[in-house]
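# sequence unavailable; structure follows:
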């Protein structure tokens, strides 16, 4: 199984939009880029999503390839495929981590999520979400409200043993 992202980090954003990718996260990007080798720059894909997204998603090459394969299995022209292609192909950019371990976030993406001088990386297994500290604080407060079956103070792992609702 490929390495996964774990943890969170708050980093500075410089005037040129550069953010340092913590070493533990760089190792995952390197290990999940089939073409990476020592001395090369690890590749990744930034997905900026629809207008209501308040974050960016940084996907490893292996993860985005898996998503692309799943999208390709959907019926061509179907609403689901069109929507997913719109987000994961049309609202994304391929990029790389530079030799100093930094990622340049273009101005249009920083503006989209309100990123100024700081950013928060939140691990999501095969991706990292990049938030402005203010937007993440709001997200953190709203997170538990999205899981109504979790009683206050309950063990979050109890959600693993509950049946998953299917589309009707």
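Arrived safely, thanks for sending. All figures in this text were calculated on a predicted structure; none of them were measured in a lab.
# rest of the way, CA atoms for contacts and neighbours
Fine.
# residues contacting the residue nearest in space to the middle of the chain?
Geometric centre of the chain, nearest residue: residue 57, 2.5 Å, by C-alpha atoms, centre = their mean. For residue 57, the contact set (C-alpha atoms under 8 Å, 6 or more residues apart in numbering) comprises 46-48, 127-130.
# wait, which of the residues you listed is closest to residue 96?
Proximity of these to residue 96 (C-alpha to C-alpha) peaks at residue 46, which lies at 9.7 Å.
# which of the contacts of residue 57 fall within strands?
46-47, 127-130 (DSSP state E).
# what's the nearest residue to residue 113 if we skip its chain neighbours?
Nearest residue to residue 113, sequence neighbours excluded (C-alpha to C-alpha, 6 or more residues apart in numbering): residue 54, at 4.9 Å.
# second structure for comparison follows:
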């Protein structure tokens, strides 16, 4: 189905600290009319989640259902707002690999783009392959079949 971020690809960071977003991911962004990207540090993995403003909206709707003075709402705000930034691709479809991204993920020279259906992630390639292998093993141990 079109409009989903699927698969993964690894691209090198250029001398100016930018990385080309895979064409298939740019196509999904275009189909969805997304120009401004919301980038959020993942809650579990050393990865950056990237999507349109609806990604932030989804989490904020969940927060709005909580008591705004509750610890859970405060923690969520700390992660969503304190661990998120807006970014834009340049005219050639490149994303700046900022300290915000590098510090959280450990990315240095290459970025692994990972589709997650309604958003995508940036990973350090080896960390992604290790996490995917661990997830595959956990699914296998639970007996889930394709």
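That came through, no problem. All values derive from a computational prediction rather than experimental measurement.
# ok, now which ones touch the residue nearest to residue 113 of the first structure?
Counting by C-alpha under 8 Å, 6+ apart, residue 54 of the first structure touches 112-114, 131, 135.
# trace it over to the second structure, please.
Under the alignment (TM-score structural alignment), residue 54 of the first structure pairs with residue 46 of the second structure.
# so where is stretch 69-84 of the second structure in the first structure?
Using TM-score structural alignment, stretch 69-84 of the second structure lines up with residues 77-92 of the first structure.
# please point out which parts of the matching stretch sit buried.
Neighbour counts over stretch 77-92 of the first structure (16 or more other C-alpha atoms under 10 Å) mark 81, 84-85, 88-89, 92 as buried.
# follow-up on the earlier one: any chance of the ones in strands among the contacts of residue 57 of the first structure in CSV, plus distance to residue 121 of the first structure and neighbour count?
Below are these laid out as CSV (distance: C-alpha to C-alpha, whole Å; neighbours: other C-alpha atoms under 10 Å):
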residue, distance to residue 121 of the first structure, neighbour count
46, 13, 24
47, 14, 22
127, 10, 26
128, 6, 24
129, 6, 21
130, 5, 25
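# distance to residue 145 of the first structure added to these, as CSV?
CSV is the format used below for these (distance: C-alpha to C-alpha, whole Å):
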residue, distance to residue 145 of the first structure
46, 28
47, 25
127, 23
128, 22
129, 20
130, 21
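# nearest to residue 18 of the first structure, of those residues?
Using C-alpha to C-alpha, residue 130 comes nearest to residue 18 of the first structure of these, at 12.7 Å.
# how about the strands in the second structure?
Under DSSP E, the second structure gives strands at 8-12, 18-20, 36-41, 48-51, 84-88, 94-96, 110-115, 120-123.
# now render those as a markdown table, adding distance to residue 135 of the second structure.
Putting these into a markdown table (distance: least, C-alpha to C-alpha, whole Å) gives the following:
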| stretch | distance to residue 135 of the second structure |
| --- | --- |
| strand 8-12 | 15 |
| strand 18-20 | 27 |
| strand 36-41 | 19 |
| strand 48-51 | 18 |
| strand 84-88 | 25 |
| strand 94-96 | 28 |
| strand 110-115 | 14 |
| strand 120-123 | 15 |
